[in-house]
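> Everything below, folded, please.
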Amino acid sequence: MKMQADDPLKRLKNRALYYLAKREYGFVELVNKIKPFATDELDLNLDSCYQIVEELKQKGLQSDYRFCESYINSKKRKFGLQKISYELKQKEIDDFLIEEFIEVLRGEEYESARMVWERKYSSLPSDLNEKNKQIKFMQNRGFTFDTIKKIIK
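Predicted structure coming up:
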């Protein structure tokens, strides 16, 4: 049988550390992840969640920079920069940090788009309908229209 710490803040911190041990989380994402546990099971308020995550951030255990780097590396082969940027904004990552990483990847976008297109399609579109279908697929993946035009001439 597991021994639980009596202190609710310690239990909340342990829960946050458990999540961080599995993968990187953004600040707001981690707060949202531990919020149900804090409010429902421990009767703590949202401020406690922010306090715990801020403490982990100060100790270097939580980092938006590492999260951003990890997230982009996992998505860059499947999605375009627009979609990755949008998803990071949804996770409330700072725009400056997003732009810093996106700038580095701009040169790789064509290659990523080409690989995604080749996995899905074996040949260039034969008619306008097929061309529109391929363009829509690539746009849904978050690639810019200029990049798509270079691939689907």
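
> Every contact and neighbour count from this point should use C-alpha atoms.
Will do.

> Ignoring the adjacent residues along the chain, who's closest to Gln139?
Closest residue in space to Gln139, ignoring its immediate chain neighbours: Phe145 at 7.1 Å, by CA to CA, 6 or more residues apart in numbering.

> Quick one: distance of the host helix or strand of Lys35 to the chain centre.
Taking DSSP states H and E as the criterion, Lys35 maps to helix 27-36. Here helix 27-36 is found 14 Å from its chain centre; the criterion is CA atoms, centre = their mean, to the nearest Å.

> tell me what the longest helix seen in the chain is packed against?
Criterion DSSP state H: the longest helix present in the chain is helix 8-22. Contacts defined by 3 or more CA pairs under 8 Å, 6 or more residues apart in numbering; DSSP states H and E place helix 8-22 against helix 27-36, helix 46-58.

> One more, please, to line up against the first structure:
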Amino acid sequence: MTDSPTKIIRHKVTRLLARREQSLHELRKKLLESVDDKALIEEVLAQFSAKDIQSDLRYAEAVVRGAYRKGKGPSFIERSLAEHDIEYSLVATLIASDDFDWFELARAVKVKKYGEEAPEDWQAKQKQMRFLQYRGFYQDQINYAFE
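The predicted model follows:
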């Protein structure tokens, strides 16, 4: 006897969430690879969300903490969470949290990559600034890193 599609979806979601937090968007995408019934997928995902087994908030918090530890700035985080359809107001609230000092992080990332000393010339400074911009820092945070 084969398992029902609902049971298969539930098991797959459970296995995925056991490994790490996942966004609804991410789970939906992975489930659609193996199950064709979109309505059933949405129903099961709604049940997991209602029981707080799956939470976009927890997922976003994990992404923000992980990116911060890796020296990524708020712009990088906003882009990566937007790809997962995480609500912008939630992302902005997490980034604005007092737990994170983006200015000091920008300085630490610059010092780790290029050292304490100021760049020799304008081109070297521009290169370092582009690096910080690539890492997702805003211009005021980048300017702070060079003060």
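
> re the thing from before, after superposing, tell me the mean distance of the longest helix of structure 1 to structure 2.
With mean CA distance after the TM-score superposition for structure 1, helix 8-22 of structure 1 departs from structure 2 by a mean of 0.7 Å once superposed.

> matching residues in structure 2 for that helix?
Counting by TM-score structural alignment, helix 8-22 of structure 1 falls onto residues 5-19 of structure 2.

> circling back: so what touches the helix holding Lys35 of structure 1?
Contacts with helix 27-36 of structure 1, where a contact means CA atoms under 8 Å, 6 or more residues apart in numbering, come from 12, 15-16, 46, 49-50, 53-54, 57, 62-64, 91-92.

> Now that helix on structure 2. Mean distance?
Superposed on structure 2, helix 27-36 of structure 1 shows a mean distance to its aligned partners of 1.2 Å (mean CA distance after the TM-score superposition for structure 1).

> buried sites along that helix?
For helix 27-36 of structure 1, burial by neighbour count (16 or more other CA atoms under 10 Å) applies to 27, 29-31, 33-36.

> can you check stretch 115-131 of structure 1 too?
By 16+ other CA under 10 Å, the buried positions in stretch 115-131 of structure 1 come out as 116-117, 125.

> same thing with stretch 9-26 of structure 2?
Of the residues in stretch 9-26 of structure 2, 9-10, 12-13, 21-24 count as buried by neighbour count, 16+ other CA under 10 Å.

> Kindly present those residues as TSV, with separate columns for distance to Phe146 of structure 2.
Conversion of these to TSV gives the following (distance: CA to CA, whole Å):
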residue	distance to Phe146 of structure 2
Ile9	51
Arg10	51
Lys12	48
Val13	46
Glu21	36
Gln22	37
Ser23	36
Leu24	39
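
> Please, which helix or strand holds the residue nearest the centre of structure 1?
Nearest residue to the geometric centre of structure 1 (CA atoms, centre = their mean): Tyr71, 4.4 Å. Element membership of Tyr71 of structure 1, judged by DSSP H and E, is helix 64-75.

> That helix corresponds to what range in structure 2?
Mapping helix 64-75 of structure 1 onto structure 2 (TM-score structural alignment) gives residues 56-67.

> That stretch against structure 1, how far on average?
Stretch 56-67 of structure 2 sits 0.7 Å off on average (mean CA distance after the TM-score superposition for structure 1).

> Emit the ChimeraX select command for whichever of the contacts of helix 27-36 of structure 1 are buried.
Selecting only the buried entries of the contacts of helix 27-36 of structure 1 in ChimeraX, with 16+ other CA under 10 Å as the criterion:
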select :12,15,16,49,50,53,54,62,63,64,91
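
> Secondary structure element holding the closest residue to Ala67 of structure 2 other than its chain neighbours?
Counting by CA to CA, 6+ apart, Ile77 is the residue found nearest to Ala67 of structure 2 once chain neighbours are left out, at 6.9 Å. For Ile77 of structure 2, the host element (DSSP H and E) is helix 74-82.

> ends of stretch 76-91 of structure 2, how far apart?
Terminal residues of stretch 76-91 of structure 2 lie 11 Å apart, using CA to CA, to the nearest Å.

> Look up the closest residue to Tyr144 of structure 2, ignoring the ones flanking it.
Nearest residue to Tyr144 of structure 2 in three dimensions, chain neighbours excluded: Phe103, at 6.3 Å (CA to CA, 6+ apart).
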